[in-house]
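Asks: What follows is a predicted structure for the sequence shown.
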Amino acid sequence: MKKLSILIGFLALTFYGYSQEYVRLMEDKNANFYEVQEAFYKYWENKPYERGKGWKQFKRWEYFMEPRINAQGIIPDPGKTWEEFQKFQKSFPSEKGNKSNKTSNWTPLGPTNWNSIGWNPGIGRINTVAVDPNNSNVIYIGAPAGGCWKSTNGGNSWIPLTDTLASLGVSGIAIDPSNSNIIYLATGDGDGNDTYSIGVIKSIDGGNTWQSTGLTWTTSQSRVMRKIIINPTNPSILFVATSNGIWKTTNGGGSWTSVRTGSFKDIEFNPLNPNTIYACTNSSIYKSTAGGAFNTFIPLTNGLPSNQVGRFSIAVTPDDTNYVYALGTDPNDNGFYGLYRSTDAGNSFTLRANSPNIMGWNTSGTDAGGQGWYDLALAVSPTNKNLLFTGGVNVWKSTDGGSTFTANTRWNWPTGSYGYVHADIHTLDYFGNTLFCGSDGGIFKTTNAGGSWTDLTAGIQNSQFYRLGTDPNNAGNIMAGAQDNGCTLLKSGTWTHVTGGDGMECLIDYSDNNFMYSTSQNGTIYRSTNGGGSFSQITGSISESGAWVTPYVIDPNNPAILYAGYTNLFKTTNRGTSWAPISNFSATGSILSLAVAP
């Protein structure tokens, strides 16, 4: 007799906290997992799920952390992996510590680019972009957990630069304008906390090798860096904005000094006078006119809201250095709070616009809310002080200094009259007149002020996979689900993006590989009956919601039977055409795993 082995996870339902307290707690290294979880469910109590409002970002964090905590909810020390990696290098300095001496025969399968029959194709998240000031064909990107990548041909191909390091997040890149071989990386995932910082690291050979600088942290400190900038007239001077304040070096990273405490999100030089620096925390903007010396960052308040902003991003332009822009999000729902502009170098600001909602999913801006705590970007043209772009879920454009906005890109594919840039914008940066964008799906650029966009991601392999499924009868058939980039099928040597959302568990029928199954978050299952040529949803009759990664399996004795775990266990005897519950559990949690005895 077949038996089902089921593990059920229960959500704690005693709540506390204030609006989106969970976001702050997720960044607190001392927070208890159950406290963060409780604060999240308190915030979402009696609210319907809406995409683009921050639900998915928490669920990714919860899914990763929950299996790793102890019974008391203590989050494990994130520094252990890095410590073990360093021990490995010391124990095997030549035999195995050197990448060139490794004898394993692992080869990357991809995906490195995409064809799509789904709706949000992409490769993986990009936090930061930098272009060599002396050679515009040389481009660097930083990923939240995939390290640093480099292109020497304008983005036509890419090579990884940090594969010999432990899993590395990069949120800032600075290149010495007087010597392009000198590169600095600000480590850690500044937006999603997927990885913590090991400090600023430096290369003097174009990224071939890396060394620590005087700002060295351990991941057990649970700090992140968010942006690094280099003085264009004196490249020995750099600043880095971090969750542990603003740090400054005057000797190329040999030593660093904390010049301002706080958790800083953004930092910019005055483009023509690097003695003036602007920086911002979530809710405040600061300015130093003394070269960023200790305790010279003074808060700017005239015309700005007081402690009413969820997160700020700032931008300046060499077209007029008196112009300073600030983009703010609503602290209650992470939607659009306001676009502010100063025309007197920050002495005073005026509100330019607070609608439409440029932080949401809808290109009309008529929806509410957003996820500005996770993705927020702002850029101003270096030659037109009134031309600016903002990033939230989509890219928006203003040609009148922020008084009005129109959607410039759309997150879902195909995009119709809009350019395609994958959802969730983490950075917008001008290099010359080319605007680069880093999103949850890759790196994109426009050379004509948003008239068209080009995807440069092909060749980068930084997808963050949850699950994969293989074909028992054909090793060349693989389907995998990735963070915010859906499910992708490898067949006949070609990858195809087949379904969207956050891709989860994938299965291929062991008796007939024309039947394939993919899932998105919380248990929406899709089925293909033609070997991946097309997919359709098959769980519309199931009213329950599943876990973030909802488990489902094919019966090992009858491939027409599948089981799927939600709050209850559901069964189909016709490959998903219809489902029926086979349990009536009194618990209110979600099934986390299941297996069928052979």
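Replies: Good, I have the coordinates. All values derive from a computational prediction rather than experimental measurement.
Asks: When you work out contacts or count neighbours from here on, use the C-alpha atoms and nothing else.
Replies: Noted.
Asks: C148 - how many residues pack around it?
Replies: 29 (other C-alpha atoms under 10 Å).
Asks: what's around the nearest residue to it once chain neighbours are set aside, how many residues?
Replies: By the measure of C-alpha to C-alpha, 6 or more residues apart in numbering, the closest residue to C148 outside its immediate chain neighbours is G142, 4.6 Å from it. For G142, the number of neighbouring residues by other C-alpha under 10 Å comes to 29.
Asks: Tally up the residues packed near D163, please.
Replies: Neighbour tally, D163, other C-alpha under 10 Å: 14.
Asks: Now it. Nearest residue, chain neighbours left out?
Replies: G147 (7.4 Å).
Asks: so who does the one you found touch?
Replies: In this structure, G147 makes contact with P160, L161, T162, D163, S167, L168, G169, V170, judged by C-alpha atoms under 8 Å, 6 or more residues apart in numbering.
Asks: Let's see that with 6 Å instead.
Replies: Contact partners of G147, counting by C-alpha atoms under 6 Å, 6 or more residues apart in numbering, are T162, L168, G169, V170.
Asks: Take this one as well and set it beside the first:
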Amino acid sequence: MKNLRFSIGLLFGILLTIKSIAQDHPSERVRADFEKIKSTISGIIPFPELEKARNYTIQRINQIKNASANAAIPFINWSEKGPRGIGGRTRALMFDPNDVQYKKVWAGGAAGGLWYNNDITDANAVWNKVDDFWDNIAISCIAASPQNSQVFYVGTGEGWNNLDAVRGGGIWKTTNGGVTWSRLASTIPSTNTTFSYIQKIQVNTQGQVFAGTKQGLMISNDGGLTWSLATTIGSQTITDIEIAADGVIYAATNPSKIYKTNNVSNDGTSWTNITPPATTGNRTEIALSNNLVGSNQVIYATSINNTNNFAWFKKSTNAGITWTDLTIPTWNGSTNEITSNQGWYDLIIKISPINANLVIIGGAEHSRSTDGGQTWVSGNIGIHTDHHAVEFKPNNSNEVIMGNDGGIYYSPNYGDPNIHAHSVTASARNNGYSVTQFYTVAIKNIANDNYILGGTQDNGTLKVDISQQASVATGGDGVQCFIDKDDANVQISSYIYNNYYLLNRNGVYQKAIIGDSNSGVFLNPADYDSQNNILYTYKNYGSNSTSFYVVTEVGSNNVVQTVTIAQAMSVSFIKVGLLPNTIFVGTSSGGIYKITDFRGSSPTITRINLPANGFTSSGEVSSIDFGSSDNELLVTLSNYDTKSVWYTSTQGAYWISKDENSYGLPNIPVRYGIFNPLDKNQVFLATELGVWTSNDFNAINPNWTPTNANLANVRCDMLIYREADKKIVVATHGRGIFTTNLLPCQNGYLSLVSPTNDVLNGQDVLTTATEVNAKNKIANGGTNMLRVRDKITLSPNADGSTGFKAANGSTFIANVNGCY
């Protein structure tokens, strides 16, 4: 979404250069994702199917944990690789009421789960995750009960009509200050769809819980066991709930309405409409003063118009009886720049708890008033854009925390009216808060190298170092990125459409190699040929042709050409072929084409997945991967309600669906798929719900299984393989980057720990059956055939083959038929 506007050392000048094109396009981003995953039957996102798939996935994960079923590929164990220091979209923030110093803070990532930090004032304090395997980790809001500070409620699901929003799974509750959590059965969307999206939760001093949903304001008098609807408000979308210090409850809606009630025991029928007269609007936000209540209650309220900018901004000093207009804050002289046409998505108002004249408003940008909204100062204080949450520290209102698309920020003085807004200081508090939403990832083809390059939503293309600390290589939404497999000095990052940049070995910007914001698609497909230093990107298509940008001599002369072929294709994926000057192209309608002599005088274009050859799916092609040759293809499609995984060993002469009803894969988007290059009978899929794998892909039923040990219940967007050290990397859209080491040829893998009766006898010698197997497969008696982790002894058997024995407690890996 919006480009980063903060300085990062020497990159500041680079970011300013890129800033002219790196503007926010939220509607285009969400539309792009919607098209990628919408149902091929209904044309909408079938959220009940996603909820069903979540339940099924959790069941399968629990079965694996309980050893009643086997993970598809043994020994796959994911390891988190950051990024540290740069966060992601954050809507939920709360100071812990049980910490008398109010240093402990809770936060929720919009797709990355619930976290806590024990000292928000300490820049080095590390965030701790609560549980990556809640049934849903799309955290939207959090509230504590003033009746019992040990009771917290956490809501899930983004209800702001962004098409890429992660659907929620209800409300979670703790009764011991966050030590343990459980989901409220009354809010599980599979049985109560009202709780699919929860915008706000508030709890009053009587312990009543108020949940703002897209289907109305829900009220619970029994701690969330049962709920009733505020019938006066009805089924309107609730955009905000606030409770005044005297107990009066206020609610705002979309379309623009404001209601209040002081009857805390009512059944939801005694709400009064206090909407400012002669106003219209959509999403509405309100803020209440804590120090002026009753008939003197101060309310700030604003609503968004059809262009998603301010429709009106008003204030009441008598609890909503009368209203006066406020000055609409500006950024760079423009009122629209605060909201930047996305007030439907970014909007928050907060009043200082001790000073009703000090108000902070956040939209795409942020602004502060110290005179009750008459004048505003919009200062660049080093805070990321797209604001969703603001909280004043309860025991020191000078201190403020903010949640936005860049994570969490802390200011020791933003709430101090005596400090001019331009002099306020603020800094990120994202150490270990790994909720970044990645689209793509690239790594150097160097064994054990820890450098990672990744394209992210609203946080640019990030580079992550060995300590997992991240910094921005280029700004805006990061999309495709590549690192040359033969020369890590050549790296490519990109922004939306056809904006591609050359980086050096350390991820430092060198130059723009394509700068075109008028062609391609928002998250534009591309691929890079490391052997020949050629970048291919999609440009556009017409009625009878399709154009591509081709950049040759990448890293040196960077020669840009446009290549047009005589075939109309709405391109969704590009894969460089194994043969020179050949590419494979997937389309948004399910077509797959092989193009040979691509840059030559007579390119040949062949559609290789005709329905007559068995390929019956429609939808967007999300990935193409090669097996032992380019005759063997794995293809995935990302839409709901389609067969998502296809295989051919005949380059399309005959296709086999690997996603039938009984094959184990739920009805979810499959965003990427790769063969295990070390065992082509194994396949990894990046899906809406983690990584799924098959250990026997060539079987009729591949028996798909979630393979998420130490990963998360999170959307995954991309998988890549590093040949140098047999490592797979997955880019998640909400929990950062994870890697796992592959152990080739799993069927021949030996990892023996002695003594165990089924492996070694009491003399620490292999049992007869295992010894026979070993002596037949371990060749030549070479010591290089074993990875020695402890004492291993090789000795000849009677027939001259090699046997071995191990000391007590030793662990070793045998090289069997050339595979570990």
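Replies: Looks like it arrived, so ask away. Owing to the predicted nature of the structure, the values given are computational and were not obtained by experimental measurement.
Asks: Got a TM-score for the pair?
Replies: Overlay of the two chains. TM-score (TM-score structural alignment, normalised by the length of structure 1): 0.80; 516 aligned residues with a C-alpha RMSD of 2.7 Å.
Asks: thinking again about what came up before, show me what the residue nearest to D163 of structure 1 lines up with in structure 2.
Replies: Using TM-score structural alignment, the partner of G147 of structure 1 in structure 2 is G113.
Asks: Same question for K227 of structure 1.
Replies: Looks like K227 of structure 1 aligns to K200 there (TM-score structural alignment).
Asks: Near that match, how many other residues are there?
Replies: By the measure other C-alpha under 10 Å, the count of residues near K200 of structure 2 is 26.
Asks: now it, nearest residue through space, not along the chain?
Replies: Per C-alpha to C-alpha, 6+ apart, closest to K200 of structure 2 is G212, 5.0 Å.
Asks: go on, K96 of structure 1?
Replies: Sequence neighbours aside, K102 is the residue nearest to K96 of structure 1 in space, at 5.6 Å (criterion: C-alpha to C-alpha, 6+ apart).
Asks: Check Y140 of structure 1 too.
Replies: K150 (4.5 Å).
Asks: now Y345 of structure 2, what's its secondary structure?
Replies: coil (DSSP: H, G, I helix; E, B strand; the rest coil).
Asks: Aligned counterpart of it in structure 1, please.
Replies: That one, Y345 of structure 2, aligns with Y374 by TM-score structural alignment.
Asks: Can you get me a residue count around the nearest residue in space to that match that is not next to it in sequence?
Replies: Counting by C-alpha to C-alpha, 6+ apart, Y374 of structure 1 lies nearest to D191, which is 5.3 Å off, once chain neighbours are set aside. Other residues near D191 of structure 1 come to 21 when the count uses other C-alpha under 10 Å.
Asks: For D191 of structure 1, give its distance to A326 of structure 1.
Replies: D191 of structure 1 sits 18 Å away from A326 of structure 1, taking C-alpha to C-alpha, to the nearest Å as the criterion.
Asks: How about I228 of structure 1?
Replies: 18 Å.
Asks: Name the residue in these two with the higher neighbour count.
Replies: Taking other C-alpha under 10 Å, I228 of structure 1 and A326 do not tie; I228 has more neighbours (26 against 23).
Asks: Not counting its neighbours along the chain, what's nearest D484 of structure 1?
Replies: Nearest non-adjacent residue to D484 of structure 1, counting by C-alpha to C-alpha, 6+ apart: D502, 4.2 Å away.
Asks: Return the closest of the contacts of G147 of structure 1 with respect to V129 of structure 1.
Replies: Nearest to V129 of structure 1 among the contacts of G147 of structure 1: V170, at 10.1 Å, using C-alpha to C-alpha.
Asks: mind checking what that closest one lines up with in structure 2?
Replies: V170 of structure 1 maps onto I139 in structure 2, by TM-score structural alignment.
Asks: ok, that match touching A110?
Replies: Yes - the criterion here is C-alpha atoms under 6 Å, and I139 of structure 2 meets it with A110 at 5.1 Å.
Asks: Those two - which one has more neighbours?
Replies: I139 (34 against 30).
Asks: Would you map the strands across the stretch 401-550 of structure 2?
Replies: 407-411, 427-428, 438-443, 452-456, 461-464, 470-474, 482-483, 491-495, 498-503, 509-516, 526-529, 534-541, 546-552 (DSSP state E, counting those that start in this stretch).
Asks: Quick one: average offset of the helix or strand where the match of K227 of structure 1 lies versus structure 1, please.
Replies: Using DSSP states H and E, K200 of structure 2 maps to strand 198-203. Compared with structure 1 after fitting, strand 198-203 of structure 2 deviates on average by 0.7 Å (mean C-alpha distance after the TM-score superposition for structure 1).
Asks: what's that strand in contact with?
Replies: C141, A143, S145, G155, T156, G157, G159, V209, F210, A211, G212, T213.
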